[in-house]
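Enquirer: just a sequence and a predicted model for now, questions to come.
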Amino acid sequence: MEYRRRELLGASAAGIAAAVGGCLGLGDDQSEGSIAGEELALATTTSTEATGLLDELNAAFEERFGTRVAANAQGTGQAIESARNGNADVILVHARSREDEFMQEGYGVNRRDLMFNDFVIVGPSDDPAGASDAEGAVAAFDAIASAEAAFVSRGDESGTHTKELVIWEEAGIEPGGEWYQELGQGMGETLTHANEAGAYTLADRGTYLSRDDIDLEILVQGPIEGGPELLANPYGIMAVNPEIHSNVNYQLAIAYIGFVTSPDGQEVIEDFTANGEQLFYPEALSENPNFQQYVPEGWQPDSSDE
């Protein structure tokens, strides 16, 4: 479902300054440039919604600024496409290669690292393919394909699906056949289907841990529990460029980014749990900030300018 975009005036310099000042706790007055009463269009991933974290973050933001967040949770690919079409003010996603493409095309500005968890390979406890005995994610996928054991893919161009395709590529396998099923659904639906079918799947740890109604077990851990870095799952947030889409509420987008990357927003992320487990780990605050978060991976300055 796409947003019905409202016509908005471009943010004034005074408005942007007021929004950023509010994010930093520099004032809560309703002076010129106040964002109270406005609505933020947020395109995000299904994992933030399915775990319940999105409700916690948005409630804290709405209480602080007196605004409403209209969130549309989709796979990362769909969320980015919504923003590319001007149907979002800000996006919160987890596929760095897709984020980089969005930024390089000029659609995104002010990208920030927000949080991380990791991916895990889950499956039935009897593990017919022996995935748990394999050394790493690539070997586990190879074992599943070799055994033609049932595997359920999200198949929706989400961040999880993107990562899954990377693993298959590293394994030198093009999955297909009766054992491999693409759903075109979110993480929650994929876990439910895999559970019912006794199949393997790749899941983000947060969504998996938030479910207490499935029997699937983690067979290959991600880096949080000592597994391979290939299964790392970082989340980024960025505003949609108002120079591309004049209807974007850039002032409100910057306020939201400022809040969720502030100590208050990062505390919400750190304290959020489900079934007694921490689902996400804050990453916006660091004694040694990572410059690379602001630009596409691998970007280097033009040596001809030196």
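Expert: Received it, and whenever you're ready, just let me know what you need.
Enquirer: C-alpha from now on. contacts and neighbour counts both.
Expert: Fine.
Enquirer: who's in contact with residue 201?
Expert: If you count contacts by CA atoms under 8 Å, 6 or more residues apart in numbering, residue 201 has them with 121, 122, 123, 151, 152, 153, 190, 191, 194.
Enquirer: tell me which other helices or strands the helix or strand encompassing the fifth one touches.
Expert: Using DSSP states H and E, residue 152 sits in strand 151-153. With contacts taken as 3 or more CA pairs under 8 Å, 6 or more residues apart in numbering; DSSP states H and E, strand 151-153 sits against strand 180-182, helix 187-197, strand 201-204.
Enquirer: comparing the ones you listed, which comes out most buried?
Expert: strand 201-204 (a mean of 26; mean count of other CA atoms under 10 Å).
Enquirer: what count of nearby residues applies to residue 139?
Expert: For residue 139, the neighbour count with other CA atoms under 10 Å is 18.
Enquirer: tally of neighbours for the nearest residue to it once chain neighbours are set aside?
Expert: Distances taken as CA to CA, 6 or more residues apart in numbering put residue 171 closest to residue 139, at 7.1 Å, once the chain neighbours are dropped. The number of residues packed near residue 171 is 17, by other CA under 10 Å.
Enquirer: returning to what we had before: for the helix or strand that the strand holding residue 152 is followed by, which positions count as buried?
Expert: As assigned by DSSP H and E, the chain's next helix or strand after strand 151-153 is helix 159-171. Neighbour-count burial for helix 159-171 flags 159, 160, 161, 162, 163, 164, 165, 167, 168, 171 (criterion: 16 or more other CA atoms under 10 Å).
Enquirer: before we go on, here's another structure to hold up against the first:
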Amino acid sequence: MAIQRRGFLALAGGTAAAGLAGCTGTFSGGEESEGGNESTSGGGSIADQELVLATTTSTYDTGLLDEVNAAFEENFGTPVQAISQGTGAALETARAGDCDIVMVHARSQEDEFMRNGYGINRRDLMYNDFVIVGPSDDPAGIGGSGDAVGAFQAIAESQSLFASRGDNSGTNTAELQIWEAAGVEPGGEWYLETGQGMGDTLNQASQQGGYTLSDRGTFISQQDEIELEILVQGPVEGGPEILANPYGVLAINPAVHDNVNYQLAMSYIGFLTSQEGQDVIENYELDGEQLFFPQALSEDPNFQQYVPEGWQPEGTDGGNATGE
């Protein structure tokens, strides 16, 4: 891999450094399995290589990342270096060629990434949902509502404190889409942009008695340390679809960055979307609660997962090209 990428990993700070510290300590390198695991690129066994993954803070904060990466290393004998960032920052890392693969949860940003040629072979991976959380006294009166858009409108009208990640993450992208649907341009003293990850944003909302939008998994992982409760459920518990939170995994295009380990990235995608990888995701729990739901395997495949949403071949009018 390129020297400049190793330098990036050595110098990365903040959540990136936290992600590396949290994930690399699990791995000792692994040995070549009986099957050989020989690389077709002539670089020796897969165990001699290293995968660099840029991913969201939610996969790291919940502990899922350690679980899936340990299972991958057990199968392939190679460590995974993980950079834990918001989706926007993870995709910027990928644009620079400083990782081999990204696992994120903002389809609009993933689509732009693919349209610009940086990512290929996208797969639907898993999903959970977002929830609107807030203090038990609920000054905006949104508790029990099945309307996320209406809840945001009520928060704005009451000027109750709302803590936004404000970091171009997948959660922040989803939040801004709800504000847009509500016809509200958030701002002013009641709207706090933390510029932090989900865990820190939950802590700030809790300390200041405010509301926030959180992915369910991170909220469950931290609910014992904060004084917030779920006031509006997402679709996992019958709530509105606008709170759905799907995750995708993409390989970095080796035609754009020839330093990336494309073969190992595709091995990782193949493992995570296999029955074994999907079982790891499905069986991962915290406090007896399932945090993520596998989405890669289906008897009715979704071909749109491989390309930007709404994409059609040139020369077609919403249908398949026929060559006629």
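Expert: Structure received. None of the values given here were measured: they were computed from a predicted structure.
Enquirer: distance of the most centrally placed residue in the second structure relative to residue 22 of the second structure?
Expert: Centroid-nearest residue in the second structure: residue 104, 3.1 Å away (criterion: CA atoms, centre = their mean). For residue 104 of the second structure, the distance to residue 22 of the second structure equals 18 Å [CA to CA, to the nearest Å].
Enquirer: corresponding residue for residue 291 of the second structure in the first structure?
Expert: Aligned by TM-score structural alignment, residue 291 of the second structure pairs with residue 279 of the first structure.
Enquirer: nearest spatial neighbour of its match, chain-adjacent residues omitted?
Expert: residue 206 (4.4 Å).
Enquirer: contacting residues for the residue nearest to residue 283 of the second structure when sequence neighbours are not counted?
Expert: Distances taken as CA to CA, 6+ apart place residue 290 nearest to residue 283 of the second structure, at 7.0 Å, with adjacent residues excluded. Residues counted as contacts of residue 290 of the second structure (CA under 8 Å, 6+ apart) are 282, 283, 284.
Enquirer: likewise residue 37 of the second structure?
Expert: Applying CA under 8 Å, 6+ apart, we find residue 37 of the second structure in contact with 45, 46, 47, 76.
Enquirer: mind listing which of those are in helices?
Expert: Counting by DSSP state H, the part of the contacts of residue 37 of the second structure found in helices is residue 76.
Enquirer: so which of the contacts of residue 37 of the second structure is the most crowded?
Expert: Highest count within those by other CA under 10 Å belongs to residue 46, 24 neighbours.
Enquirer: which one in the first structure is aligned with that one?
Expert: Using TM-score structural alignment, residue 46 of the second structure pairs with residue 35 in the first structure.
Enquirer: does the alignment partner in the second structure of residue 70 of the first structure belong to a helix, a strand or coil?
Expert: Alignment note (TM-score structural alignment): residue 70 of the first structure maps to residue 81 of the second structure. Under DSSP: H, G, I helix; E, B strand; the rest coil, residue 81 of the second structure falls in the strand class.
Enquirer: burial of the residue nearest to residue 81 of the second structure when sequence neighbours are not counted, as a residue count?
Expert: Nearest residue to residue 81 of the second structure in three dimensions, chain neighbours excluded: residue 52, at 4.8 Å (CA to CA, 6+ apart). Using other CA under 10 Å, residue 52 of the second structure is surrounded by 25 other residues.
Enquirer: ok, residue 52 of the second structure touching residue 90?
Expert: No: counting by CA atoms under 8 Å, residue 90 is not a contact partner of residue 52 of the second structure; they are 11.4 Å apart.
Enquirer: find the residues that touch each one of the two.
Expert: With CA under 8 Å, 6+ apart, residue 52 of the second structure and residue 90 have common neighbours residue 83.
Enquirer: before we move on, back to that, just to check, the residue nearest to residue 279 of the first structure is in contact with residue 275?
Expert: No: in this structure, residue 206 of the first structure is not within contact of residue 275 by CA under 8 Å, at 10.8 Å.
Enquirer: so which of the two has more stuff around it?
Expert: residue 206 (25 against 10).
Enquirer: residue 146 of the first structure: which element?
Expert: Using DSSP H and E, residue 146 of the first structure falls in helix 137-147.
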